[in-house]
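*Asks:* Kindly return the folded structure for what I paste below:
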Amino acid sequence: MKGSLIIVGFFALGCVCGLFHVIPFDIAKTDISFYTLCALMFSVGLSIGNDPQTLKNFRSLNPRLIFLPIMTILGTVSAAALVSLLLPHRSAADCMAVGAGFGYYSLSSIFITEYKGAELGTIALLSNILREIITLLCAPLLVRWFGNLAPISAGGATTADTTLPIITQCAGQQFAVVSIFHGFVTDFSVPFLVTFFCSL
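*Replies:* This is a model prediction of the structure:
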């Protein structure tokens, strides 16, 4: 929760700096977002490669639980396509690109800004931060109403890190490996799906 609020704070600070021209050059006309994206992708690869225990834990999973991240991806993208029916000024591809961030706001918003512009990138940032915050706040209710796998699916790509503690607290420690696996798969799918929908 604290991390999400810090991200929102930096976003608000960036808006203020842009509004009052605090920074003397136009960042949008530079390649800084591309290099930031490269640094983020390097960090993701580094964190996965640096933790062999995570890969070992995947082997102990119930084979049926492999379908959980697949259903999360299909459900999220389908729901985003349905939401586009309520937003006539946004295409289904735009909405699915935002949904395909799966809570990974830092990466997806940069991709979408690069492909579709700052407006949709901002929507992606806020939408995916909101997904993480809702999971953090509503995990106990999700477990009570929909079962132990509900907060994992709701958390999307965040279930391997920021929402993992609340998920294990509410659903049980036995779901920790499932949560990490789910977060790993959805996390890995973000750059491919976001760029795919942005290119449609």
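*Asks:* hey, let's count contacts and neighbours off CA atoms from now on
*Replies:* Will do.
*Asks:* how many other residues sit next to Gln169?
*Replies:* Neighbouring residues of Gln169 were enumerated by other Cα atoms under 10 Å; the total is 13.
*Asks:* Quick check: it vs Leu55, distance?
*Replies:* Distance, Gln169 to Leu55, using Cα to Cα, to the nearest Å: 22 Å.
*Asks:* For Thr76, which residues are in contact?
*Replies:* Each residue near Thr76 by Cα atoms under 8 Å, 6 or more residues apart in numbering is listed here: 99-100, 102.
*Asks:* which among those residues gets closest to Ser43?
*Replies:* Out of the contacts of Thr76, the one with the shortest distance to Ser43 is Phe102. That distance is 18.0 Å, counting by Cα to Cα.
*Asks:* who touches the residue lying closest to that closest one once chain neighbours are set aside in this structure?
*Replies:* Sequence neighbours aside, Gly156 is the residue nearest to Phe102 in space, at 4.8 Å (criterion: Cα to Cα, 6 or more residues apart in numbering). Contact analysis of Gly156 by Cα under 8 Å, 6+ apart lists 69, 72, 102-103, 182-183, 186-187.
*Asks:* so can I have TSV of those residues showing secondary structure?
*Replies:* Rendered in TSV, the data for those read as follows (DSSP: H, G, I helix; E, B strand; the rest coil):
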residue	secondary structure
Pro69	helix
Thr72	helix
Phe102	coil
Gly103	coil
His182	helix
Gly183	helix
Thr186	helix
Asp187	helix
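*Asks:* one more, for comparison:
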Amino acid sequence: MKGSLIIVAFFALGCVCGVFHLIPFGITQTNISYYALCALMFSVGLSIGNDPQTLKNFRSLNPRLIFLPVMTILGTLSAAAAISLLFPHRSAADCMAVGAGFGYYSLSSIFITEYKGPELGTIALLSNIMREIITLLCAPLLVRWFGNLAPISAGGATTMDTTLPIITRYAGQKFVVVSIFHGFVVDFSVPFLVTFFCSL
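*Replies:* Okay, the predicted model is just below:
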């Protein structure tokens, strides 16, 4: 929860700096976001590859739970496509690109800004931050109303890191491996799906 609020605070600070022109305009016209994206992708790969328990944990999964991240992806993209009907100025591909962030706001918003511009990139950032915050705040209600897998699906790509502690607390210790596997698969799909929908 604290980490999410820090991210929101930095986003608000960035908006204030932009409105009052506190950062030189030339900096925003450079390739700094591209280099930041490259560094971010390297860090993600390093963190996944550096965990010796990753393969061991995946092998212990119930085979039926392999389909959980697939259903999360399909459900999110279907909902994003349906939401596009309420926004005639936005195509279904744009809305699905935003949804394909799956809570991975730092990566998806940079991709979408590069492909579609800062407006849709900002929408993606806010949408994916809200997904993470809702999971953090509503995990106990999701478990009570929809079952132990609900907060994992709601968390999207964040279930292997930021939302893992809250999921473990309310869904139970036995769902830790499921949560990590789910987050890994959904996380891995983000760059491919976001760039695919942005290119349509």
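*Asks:* tell me the SS of the residue nearest to Phe102 of structure 1?
*Replies:* Following three-state DSSP, Gly156 of structure 1 is assigned to helix.
*Asks:* With Gly99 of structure 1 as the reference, measure out to Ile166 of structure 1.
*Replies:* From Ile166 of structure 1 over to Gly99 of structure 1 the distance is 22 Å, taken as Cα to Cα.
*Asks:* Look at the two and report which has more neighbours.
*Replies:* Using other Cα under 10 Å as the criterion, Ile166 of structure 1 and Gly99 rank with Gly99 on top: 28 against 19.
*Asks:* Can you give me the distance of that one to Asn62 of structure 1?
*Replies:* Applying Cα to Cα, the value for Gly99 of structure 1 to Asn62 of structure 1 is 27 Å.
*Asks:* Which secondary structure state is assigned to the residue mapped onto Glu132 of structure 2 from structure 1?
*Replies:* Counting by TM-score structural alignment, Glu132 of structure 2 lines up with Glu132 in structure 1. Per three-state DSSP, the local secondary structure of Glu132 of structure 1 is helix.
*Asks:* gap between Glu132 of structure 1 and Ile23 of structure 1?
*Replies:* For Glu132 of structure 1 relative to Ile23 of structure 1 (Cα to Cα), the value is 30 Å.
*Asks:* so where does the residue of structure 1 positioned farthest from its centre fall, helix or strand?
*Replies:* For structure 1, the largest distance from the centre (Cα atoms, centre = their mean) belongs to Pro24, which lies 31.4 Å off. In this assignment (DSSP states H and E), Pro24 of structure 1 forms part of neither any helix nor any strand.
*Asks:* Now check structure 2 for the residue matching it.
*Replies:* By TM-score structural alignment, Pro24 of structure 1 lines up with Pro24 in structure 2.
*Asks:* do the same with Ala171 of structure 1
*Replies:* Using TM-score structural alignment, Ala171 of structure 1 pairs with Ala171 in structure 2.
*Asks:* How much space separates its match from His182 of structure 2?
*Replies:* Per Cα to Cα, Ala171 of structure 2 is found 14 Å from His182 of structure 2.
*Asks:* Comparing these two, which residue is more hemmed in?
*Replies:* With other Cα under 10 Å as the criterion, Ala171 of structure 2 and His182 differ in neighbour count, and His182 comes out ahead with 28 against 23.
*Asks:* thought that one was touching Gly155?
*Replies:* No: the pair His182 of structure 2 and Gly155 fails to qualify as a contact (Cα atoms under 8 Å) at a distance of 9.4 Å.
*Asks:* wouldn't Thr168 of structure 1 be in contact with Ile180 here?
*Replies:* No: using Cα under 8 Å, Thr168 of structure 1 makes no contact with Ile180, being 10.5 Å away.
*Asks:* Could you export the contacts of Gly156 of structure 1 as a markdown table, including distance to Ser47 of structure 1?
*Replies:* Putting those into a markdown table (distance: Cα to Cα, whole Å) gives the following:
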| residue | distance to Ser47 of structure 1 |
| --- | --- |
| Pro69 | 20 |
| Thr72 | 23 |
| Phe102 | 18 |
| Gly103 | 18 |
| His182 | 16 |
| Gly183 | 13 |
| Thr186 | 15 |
| Asp187 | 12 |
